[in-house]
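> when you get a sec, could you give me coordinates for this:
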Amino acid sequence: MTKIAFYGSSLLSAYWNGAATYYRGILRALAARGYDITFYEPDVHDRQQNRDIDPPDWARVVVYDGTVPALRDAAAKAATADIVVKASGVGFQDDLLLTEVVAAARPDALRIFWDVDAPATLAELHASPDHPLRAALPDLDLVLTYGGGQPVIGAYRALGARDCVPVYNALDPDTHHPVPPEPRFACDMAFLGNRLPDREARVAAWFFAPAAACPEARFLLGGSGWQGHGMPDNVRALGHVPTRDHNALNASARMVLNIARDSMAETGFSPATRVFEAAGAGACIVTDAWKGVEMFLEPGEEILVARDGQDVADFVAQILPPEAERIGRNALARVLNEHTYTHRAALADDLFRARLAAARETA
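Alright, predicted model coming up:
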């Protein structure tokens, strides 16, 4: 059985950890294809105090202290794996972790950097010619990203990566699926997202401004960090929404809004995890415009694309429940047919098998 040692932010907690759904989906699907997975995560940022799942039966989870000695001990375990993955944004001594993990990996192991925020990582690399990741890229076997399309592929190759392949976000239908609506989440438009510096201006333009333009409509805001932010009277802020409530929120709103962060919108081809979560619940999704959306959902039929806040306000005024329900049904059918983590794991499995076989032939 092929062993994967995966070093990431957290598998057990989605608290300030937007990659959790992605990790869970892709790794669970890889486990179903026969991989033996151990996930290493540091005990930092109160994530272990805010777990939203128990340790799963499809992966071992090793939680190590947020100290350098504990990091080095965890990184040394990479020597036991056939595939060693260092993800971006682990949240504690990322550069040191990369160095230690690569050094510990066996010569015949497949060494992968898995970037869950490629636009941010690439901006950091371009700004720092002596960045440890930049120096490590030529020695890594593969860079995987959860989005970015050709611009990200080209950028990584230009920086010295041997290869870069996007493995996009997707749906885990066992986790995100239609449920009965709940009155506590009833609204005309819902948006779920933490307050982040490179998202705040877009939330103001695509969510708060349409709410102000539609005072008779009900807007629901979920996510951490919004307390104290001025907002129209018809916006109800929920604070942090546990993952166990995401299906109910997505199924209860007439429409669900997706707003990309600045870097993601500029790079394109990077649908957020929440797009697939909402589609999986049968929600009518309204998204701010980004290049490549049609690769995943058909505008007008499976998703609504807003060029600006006025378009969002117009959708709130014009898209009545029957039409919203039709679009949501279409989105659910499309993602089940083409965009599940089972589909994504098949791609990753093919990549792993081909590269491991090539390594054995040259050994």
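> alpha carbons only for contacts and neighbour counts from here, please
Noted.
> I'd say Asn330 and Gly300 touch.
No - using Cα atoms under 8 Å, Asn330 makes no contact with Gly300, being 10.3 Å away.
> out of those two, which sits in the busier spot?
Taking other Cα atoms under 10 Å, Asn330 and Gly300 do not tie; Asn330 has more neighbours (20 against 10).
> how far away is the nearest residue to that one once chain neighbours are set aside from Val241?
Closest residue in space to Asn330, ignoring its immediate chain neighbours: Glu302 at 5.2 Å, by Cα to Cα, 6 or more residues apart in numbering. Separation of Glu302 from Val241 (Cα to Cα, to the nearest Å): 25 Å.
> next: Glu323.
From Glu323 across to Val241, the span is 27 Å (Cα to Cα).
> quick one, which of the two is more surrounded?
Legend: neighbour count by other Cα under 10 Å for Glu323 and Val241, higher for Val241 (17 against 14).
> so what's the closest residue to Arg51 other than its chain neighbours up against?
Computed as Cα to Cα, 6+ apart, the closest residue to Arg51 that is not its neighbour in sequence is Ser13, at 4.3 Å. Counting by Cα atoms under 8 Å, 6 or more residues apart in numbering, Ser13 touches Ala20, Arg47, Gln48, Asn50, Arg51, Asp52, Ile53.
> mind checking what helix or strand follows the strand ranked longest in the chain in sequence?
If you go by DSSP state E, the chain has its longest strand at strand 36-43. Using DSSP states H and E, the next helix or strand after strand 36-43 towards the C-terminus is strand 60-65.
> let's see this one next, to set against the first:
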Amino acid sequence: MKLVVLGLSLSSSWGNGHATTYRALLSAFAERGHDILFLERDVPWYAGQRDLAAPDFCRLAFYDDLAALEDWRGEIAAADAVIVGSYVPDGIAVGQWVQRHARGVTAFYDIDTPVTLAALREGTCAYLSPELIAGYDLYCSFTGGPTLDLLEERYGSAMARALYCSVDTRAYRPMEVPRQWDLSYLGTYSADRQPTLEKLLIEPARLMPDKRFVVAGPQYPDDIDWPANVERIEHLPPADHPAFYSASRYTLNVTRADMIAAGWSPSVRLFEAAACGTTIISDVWPGLSDLLAPNREIIFADKTEQMLVFLHEDKRAIGAAARDRILAAHGADARAAELEQMIGEAALVRQRLVAAE
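Below is the predicted model:
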């Protein structure tokens, strides 16, 4: 299969979870024998922070603006499938251009489905419109559950399927490193996540000065009052994630409000941490228990007092069980096979529609 992907970024993981998702998925997809071209908008904030400028599993090319996509029109037309990702700059215009020129399956890969749907309701989505949803042959969603029915019934998607994020289990694995922290958190600052981070990490740090904490990720405001036992790491490249998780006794998973409301929206960080065998403490939302079993493969918490108890206990067996679950069902190999099947199904539907015309 020849696949073209127009995504937010493959080259830079700075301030986004898209790059690591694409890297794991497309690397596994290439191993299944497929040819991949990734087209990335050349923007200064990623150009200065590239940590994968020359991937070995696909061709990576940059374009300056919508007009520059004309240079790739032949590749788009010849592809068996073309995927446009969420948050692509000028994504509506890019999607319209792809739907005009692609001859194979067209798909939208939404790595931010609840955020997308909220923006669509408010009429503020810059990368997707209701008309585009109906025009794509396939809608691959980071969110499963009832959201898939909503996409088909309200927005006219021809085929909405859950394509959760995945993890490269060869890269994300337990590392033999010294334990540095009792509790870690890896994530870009988000205003709607910050109250949970305060409750489940910052306040426990204040109350447990003998424990060690770390928060890794960019864009945190300067006015946050970090306790002295909370280490800050501004940016942690993906290559350093396995060692980071392996150096953590527990790691925290905090979910954005829109994704909690939608449910069935696991983040890539959740799968990465689990693949490293680190015991995860997470906020609670619908569908999470379908992915990792509570108290056996993951721990749920919503109060500071719970954290004070957990941080005095040894729950390593839960982290080991979560890793087993990820290896069995949520690795990049499994996700690439799912994408291949979805594209095949969409191609059959497309062929039937063309024949009917």
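> re the thing from before, the equivalent of the residue nearest to Asn330 of structure 1 over in structure 2: how many residues sit nearby?
In structure 2, Glu302 of structure 1 lines up with Glu297, judged by TM-score structural alignment. Glu297 of structure 2 has 26 neighbouring residues, counting by other Cα under 10 Å.
> wait, is Lys86 of structure 1 part of a helix?
No - under DSSP: H, G, I helix; E, B strand; the rest coil, Lys86 of structure 1 falls outside any helix and is assigned strand.
> counterpart of it in structure 2?
Alignment note: Lys86 of structure 1 maps to Val84 in structure 2; criterion TM-score structural alignment.
> ok, its match touching Ala102?
No - counting by Cα under 8 Å, Ala102 is not a contact partner of Val84 of structure 2; they are 11.5 Å apart.
> neighbour-wise, which of these two wins?
Val84 (26 against 19).
> how distant is stretch 6-18 of structure 2 from the center of its chain?
Centre-to-centre, stretch 6-18 of structure 2 and its host chain are 10 Å apart (Cα atoms, centre = their mean, to the nearest Å).
> sorry, slip of the keys, the one I care about is stretch 331-340 of structure 2.
The answer for stretch 331-340 of structure 2 is 14 Å, by Cα atoms, centre = their mean.
> and stretch 315-331 of structure 1, by the same measure?
For stretch 315-331 of structure 1 - counting by Cα atoms, centre = their mean - the centre lies 25 Å from the chain centre.
> from the opening residue of stretch 333-350 of structure 1 to its closing one, how far?
Stretch 333-350 of structure 1: ends 25 Å apart by Cα to Cα.
> so where in structure 2 does that stretch end up aligned?
On structure 2, the counterpart of stretch 333-350 of structure 1 by TM-score structural alignment is residues 324-341.
> what does the matching stretch contact?
The contact list for stretch 324-341 of structure 2 (Cα under 8 Å, 6+ apart) reads 24-26, 28-29, 163-169, 271, 274-275, 292, 297.
> next one: stretch 230-244 of structure 2
Residues from elsewhere that reach stretch 230-244 of structure 2, judged by Cα under 8 Å, 6+ apart: 13-14, 20, 51, 171-175, 177, 202, 205, 212-219, 272-273, 276.
> contacting residues for the closest residue to Ser10 of structure 1 other than its chain neighbours?
The shortest distance from Ser10 of structure 1 to any non-neighbouring residue, by Cα to Cα, 6+ apart, is to Glu41 (5.3 Å). Neighbouring residues of Glu41 of structure 1 by Cα under 8 Å, 6+ apart: Tyr7, Gly8, Ser9, Ser10, Leu11, Val61, Val62, Val63, Tyr64, Val90.
> now the residues you listed in a markdown table, with distance to Leu122 of structure 1?
Formatted as a markdown table, the contacts of Glu41 of structure 1 follow (distance: Cα to Cα, whole Å):
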| residue | distance to Leu122 of structure 1 |
| --- | --- |
| Tyr7 | 20 |
| Gly8 | 18 |
| Ser9 | 19 |
| Ser10 | 22 |
| Leu11 | 24 |
| Val61 | 29 |
| Val62 | 29 |
| Val63 | 28 |
| Tyr64 | 28 |
| Val90 | 16 |
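> from these, which would you call buried?
Listed as buried from these are Tyr7, Gly8, Ser9, Ser10, Leu11, Val61, Val62, Val63, Tyr64, Val90; burial here means 16 or more other Cα atoms under 10 Å.
> using the three-state scheme, assign the third one.
So that's Ser9 of structure 1. When classified by three-state DSSP, Ser9 of structure 1 comes out as coil.
> how near is it to Pro132 of structure 1?
Going from Ser9 of structure 1 to Pro132 of structure 1 by Cα to Cα gives 19 Å.
> report the buried residues of the match of stretch 333-350 of structure 1.
Buried, per 16+ other Cα under 10 Å, within stretch 324-341 of structure 2: Arg325, Ile326, Leu327, His330, Gly331, Ala332, Asp333, Ala334, Arg335, Ala336, Glu338, Leu339.
> so the third one belongs to a helix, correct?
Yep, that's Leu327 of structure 2 we're talking about. Yes - assessed with three-state DSSP, Leu327 of structure 2 lies in a helix.
> all strands for structure 1, in order.
Secondary structure of structure 1 (DSSP E): strands at 3-7, 36-43, 60-65, 83-87, 110-115, 142-145, 164-166, 187-192, 219-222, 235-239, 253-258, 285-288, 304-306.
> for the residue lying closest to Arg59 of structure 2 once chain neighbours are set aside, what are its contacts?
Excluding the flanking residues, the one nearest Arg59 of structure 2 by Cα to Cα, 6+ apart is Leu37, at 4.8 Å. Contact analysis of Leu37 of structure 2 by Cα under 8 Å, 6+ apart lists Leu3, Val4, Val5, Cys58, Arg59, Leu60, Ala61.
> distance of Leu37 of structure 2 from Gln96 of structure 2?
Taking Cα to Cα, one finds Leu37 of structure 2 at 19 Å from Gln96 of structure 2.
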